[in-house]
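# Give me the fold of what follows.
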Amino acid sequence: MTGAVVDAARGWIGTPYLHQASAKGAGADCLGLIRGVWREVVGREPAHVPPYTPDWAEPQGDEALWAAGVANLRAVPSGADWAPGQVLLFRMRDRSVAKHLGILSRVGATAAFVHAYSGHGVVESSLSHPWRRRVVARFLFPIS
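Down below sits the predicted model:
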């Protein structure tokens, strides 16, 4: 089933970046991409997402995305193998909250992930060392 997750994520490539959006081909941010893939591979979203600002969790130091991942996805143990279809949670700056998401699309020497990135839209990027070192948690969609 992880192939379905990667295929769904890649189907969003080219969608413009649009804060708070989750509409394939029209606009998505990183959370919107995860929500859209959820709808395609799991079904109805498990919770309503309230409006949020670009700095939504930083002032209060709230790890809201991490908590939502734990509540709605299946956590991947830290020592487990990296596998396509895993949802990656990134901390973009030291001592800041984790607030970027992507979906691992390829592992190994050419590891890559699909994500919605401001100024770029939904793209598939190399999971280079600078990206990989920012991953703080991995999750799986709750599918068989």
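# From now on I want contacts and neighbour counts done on CA atoms only, so please keep to that.
Will do.
# who touches A116 in this structure?
Y17, A28, D29, C30, L33, G102, V122, V123 (CA atoms under 8 Å, 6 or more residues apart in numbering).
# give me that answer again for 7 Å
Y17, A28, D29, C30, L33, V122, V123 (CA atoms under 7 Å, 6 or more residues apart in numbering).
# Before we compare anything, build this one as well:
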Amino acid sequence: MTPADLERVIAAARSWLGTPYHDQASLRGVGCDCLGLARGVWREVVGPEPFPIPPYSRDWGETGPREVLAEGARAMMIEVPSAEAGPGAFVLFRMMPRAIAKHVGILTGPDSFLHAYERLGVIEEPLTESWRRRIAFAFLFPQR
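Alright, predicted model coming up:
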């Protein structure tokens, strides 16, 4: 698999800035959650979504034996070491120790990322050390 143009990924992600937060939605300018943002970028950069996304829990503290989001991303995207993820990478955050990775974002610079956050919607913010240490997995979008 060849990675998608990283500048195109970043531009697509930034086009979602200001979209209100709405759980399990994926409509630019109308509403999305963090996964809905990534789904929208996928549609713009890669093409139609390969399968419907089943309902999912909002519980960032959820534990379990499977990293469902990482497994799904691994099947469709190009995995890269988290420490080597750069601008344009899709990252999965583990929000609590020992919890499964359930929050996603897209790196927009060496020290910034974009994500959908409850009450704030889609925002771009600094990738602080607190956020950086929560990155559990990183992937690149594939070319169309």
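# can you give me the strands in the second structure?
26-27, 31-32, 78-80, 90-93, 103-109, 112-117, 121-126, 135-140 (DSSP state E).
# Please convert those strands to JSON lines, extending it with distance to V68 of the second structure.
Formatted as JSON lines, the strands of the second structure follow (distance: least, CA to CA, whole Å):
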{"stretch": "strand 26-27", "distance to V68 of the second structure": "19"}
{"stretch": "strand 31-32", "distance to V68 of the second structure": "20"}
{"stretch": "strand 78-80", "distance to V68 of the second structure": "15"}
{"stretch": "strand 90-93", "distance to V68 of the second structure": "11"}
{"stretch": "strand 103-109", "distance to V68 of the second structure": "12"}
{"stretch": "strand 112-117", "distance to V68 of the second structure": "19"}
{"stretch": "strand 121-126", "distance to V68 of the second structure": "23"}
{"stretch": "strand 135-140", "distance to V68 of the second structure": "12"}
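# closest to I10 of the second structure out of those strands?
When the strands of the second structure are compared by CA to CA, strand 103-109 sits nearest I10 of the second structure, at 5.7 Å.
# By how much does that closest one deviate from the first structure on average?
For strand 103-109 of the second structure, the mean distance to aligned residues of the first structure following superposition is 0.3 Å (mean CA distance after the TM-score superposition for the first structure).
# ok, residues contacting that strand?
Residues contacting strand 103-109 of the second structure (CA under 7 Å, 6+ apart): 10, 34-35, 86-94, 113-115.
# residue range for it in the first structure?
Alignment of strand 103-109 of the second structure against the first structure: residues 100-106, by TM-score structural alignment.
# Kindly report the same for stretch 29-40 of the second structure.
Going by TM-score structural alignment: stretch 29-40 of the second structure matches residues 25-36.
# What residues of the matching stretch count as buried?
The neighbour-count criterion (16 or more other CA atoms under 10 Å) identifies G27, A28, D29, C30, L31, G32, L33, I34, R35, G36 as the buried residues of stretch 25-36 of the first structure.
# which residues sit against the longest helix along the first structure?
Longest helix in the first structure by number of residues (criterion: DSSP state H): helix 30-41. With contact meaning CA under 7 Å, 6+ apart, helix 30-41 of the first structure is reached by 4-5, 8-9, 20-22, 45, 100-102, 115-117.
# List buried residues within those residues.
V5, A8, A9, Q20, A21, S22, H100, L101, G102, H115, A116, Y117.
# gap between the second one and A67 of the first structure?
Right, A8 of the first structure. 24 Å (CA to CA, to the nearest Å).
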